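> Requesting a structural model of the entry that follows:
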Amino acid sequence: MADPQGFDFQLDDGQTPLGPDEARGLKLSWVATRGDLNDAEGANIFTAMRWAAREIRKKRVVVSSEDFLRQLHARMFGEVWEWAGRFRLTERNIGVAPHQIAMQLRQLFDNVGAWQEFGAYLLDEQAARLHHQLTYIHPFPNGNGRCSRVMADLFLQSHGAQPFTWGPAPHDQRVRQRYLELVRQADTGDLEPLLRFVRS
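Here you go, the predicted model:
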């Protein structure tokens, strides 16, 4: 992805390219490489996870809600990108149409409430389904995979459960590739392999 500042970010498989307006939303003038961007985003994400854990401990948030999703994304990426926490306005090769994002999220979070009320799925499956549907909806310009994984882990923690491992350690390119394959398999309705993977 070429950025208006004149540097190139090489995308990994599964990463969503940014449009020109979104790329211009980079707040940090010192970011010149994909490594710089990863470092900046990583530090921001770490801070966001500490905030979220504190809010959950104090029972100040409802994790399975649009409001929390927006706040979380803003805190995960807000020091790096101006559009953090805002839904995308452009079409992608994955995800629902932009005008459907808010409606699809309302439906998802209503479903999560029903799963909990009626015990439709075990907690791990609820978290995996939450993660998968968030990646499918793809609400933000970028950071959807990372945000959806954090949402799933925080959902588990808010119910007193351990977060997922997201595959066997170390989380190298081979593990990432397998994760992406299983997310795509879940798109076809087969969630079982992803469920096994997230606890492997």
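
> drop to CA atoms for contacts and neighbour counts, all remaining ones
Noted.

> Tell me how far V31 lies from D124.
For V31, the distance to D124 (CA to CA, to the nearest Å) stands at 37 Å.

> Comparing those two, which shows the higher neighbour count?
A direct count of neighbours by other CA atoms under 10 Å for V31 and D124 places D124 higher, at 21 against 17.

> dump the residue contacts of the more buried one.
Remark: with contacts taken as CA atoms under 8 Å, 6 or more residues apart in numbering, D124 is in contact with 156, 195.

> Could you also give me the structure for this second sequence? I'd like to compare it with the first:
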Amino acid sequence: MTAEARGVVGDTPDKIDVYDLEQAAQRVVTDTLIRSVLDGDLHVEDLATDHFLRELHADLYGDIWQWAGRLRRREATIGIDPNLIAVELRAGLDTLVWRWTNTTDWTAHEFGIAVHAETVRIHPFVDGNGRTTRLLADLVFLAVQDDEYPPATYDWNVDKAEYVRLLQQFDRDRDPAALARFVRTVSVVD
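Coordinates of the predicted model:
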């Protein structure tokens, strides 16, 4: 934990104190980045990159955790070999953007979900992968939506067991369709 975070929650923080700090940081980062996408300052080519993902993780957790923005260097029960993370992350995101740009078989909804599922599959960070990859998916989805509908993000309030099952299915077939049907959307316009 960073010295600044310890100054807020003390030397022996409760999990709820840390959670509250993380939630507060997430609200600020989310609001700022959604506004940047809606204003046209951030495009899919800016967002769906390994560099942006590391920056996003650092923005979400940098004031709290010293490991923020750093790729995982140890084996975990989920994700790929840590020695392959940097290469797989760049190649995976580049491939998804290429496919989005050069084919027409995915909807914007499916593309954002594919970006999420691919980054979850890799599991690049020690912690905070879920929040980071869900926010990345929301931003990518917003960036590729056309003007025909009100801007929307994903509704991540889903049945966790089914969500995990569908992520595992994506790991096997790299098809985001089932997961995209499962994860609905919510308008960002009040």
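
> How alike are these chains, TM-score-wise?
Once the chains are overlaid, their TM-score stands at 0.80 when taken by TM-score structural alignment, normalised by the length of the second structure; 170 aligned residues with a CA RMSD of 2.1 Å.

> Give me the most central residue, the second structure.
Within the second structure, the residue whose C-alpha comes closest to the C-alpha centroid is T133; the distance, by CA atoms, centre = their mean, is 1.5 Å.

> Can you tell me how far that residue is from W67 of the second structure?
Taken as CA to CA, the spacing of T133 of the second structure relative to W67 of the second structure amounts to 17 Å.

> what do you get for D155 of the second structure?
D155 of the second structure sits 28 Å away from W67 of the second structure, going by CA to CA.

> And those two? Which one has more around it.
Between D155 of the second structure and W67, counted using other CA under 10 Å, W67 has the larger neighbour count: 17 against 14.

> Just tell me what the more buried one corresponds to in the first structure.
Under the alignment by TM-score structural alignment, W67 of the second structure pairs with W83 in the first structure.

> my read: that match touches A23, true?
No: W83 of the first structure is beyond contact range of A23, at 9.7 Å (criterion: CA atoms under 8 Å).

> before we move on, back to that, ignoring the adjacent residues along the chain, who's closest to the match of W67 of the second structure?
Nearest-residue entry for W83 of the first structure: G25, 6.5 Å, with adjacent residues in sequence omitted and distances by CA to CA, 6 or more residues apart in numbering.

> Now do the contacts for that neighbour.
The contact partners of G25 of the first structure, taken as CA under 8 Å, 6+ apart, are 81-83.

> Does the longest helix along the first structure pack against any helices or strands, and if so which?
The single longest helix within the first structure, with elements called by DSSP state H, is helix 34-57. With contacts defined as 3 or more CA pairs under 8 Å, 6 or more residues apart in numbering; DSSP states H and E, helix 34-57 of the first structure has these neighbours: helix 66-77, helix 144-158.

> The shortest one vs helix 144-158, what angle?
An angle of 120 degrees separates the directions of helix 66-77 of the first structure and helix 144-158 when computed by axes from the mean of the first three to the mean of the last three CA atoms, to 10 degrees.

> So which residues of the second structure form strands?
Secondary structure of the second structure, counting by DSSP state E: strands at 152-154, 185-187.

> With respect to burial, which of these scores highest?
Each of those was assessed for mean neighbour count using mean count of other CA atoms under 10 Å. The highest is strand 152-154, with a mean of 21.

> Show me what it packs onto, helices and strands only.
Short answer (3+ CA pairs under 8 Å, 6+ apart): strand 152-154 of the second structure packs on helix 129-144, strand 185-187.

> Which part of the first structure matches that strand?
Going by TM-score structural alignment, strand 152-154 of the second structure lines up with residues 162-164 of the first structure.

> Now tell me what touches that stretch from outside.
The set of residues external to stretch 162-164 of the first structure that reach it, using CA under 8 Å, 6+ apart, is 152-154, 156-157, 198-199.

> Distance from stretch 96-113 of the first structure to the middle of the chain?
For stretch 96-113 of the first structure, the distance from its own C-alpha centre to the chain's C-alpha centre is 15 Å (CA atoms, centre = their mean, to the nearest Å).

> got a list of what A127 of the first structure touches?
152-153, 155-156.

> Now check the second structure for the residue matching it.
With TM-score structural alignment as the matching criterion, the partner of A127 of the first structure in the second structure is G112.

> Next, find the distance separating the counterpart of T188 of the first structure in the second structure from W156 of the second structure.
Taking TM-score structural alignment, T188 of the first structure has R172 as its aligned residue in the second structure. Summarising the geometry, the distance separating R172 of the second structure from W156 of the second structure, computed by CA to CA, is 22 Å.
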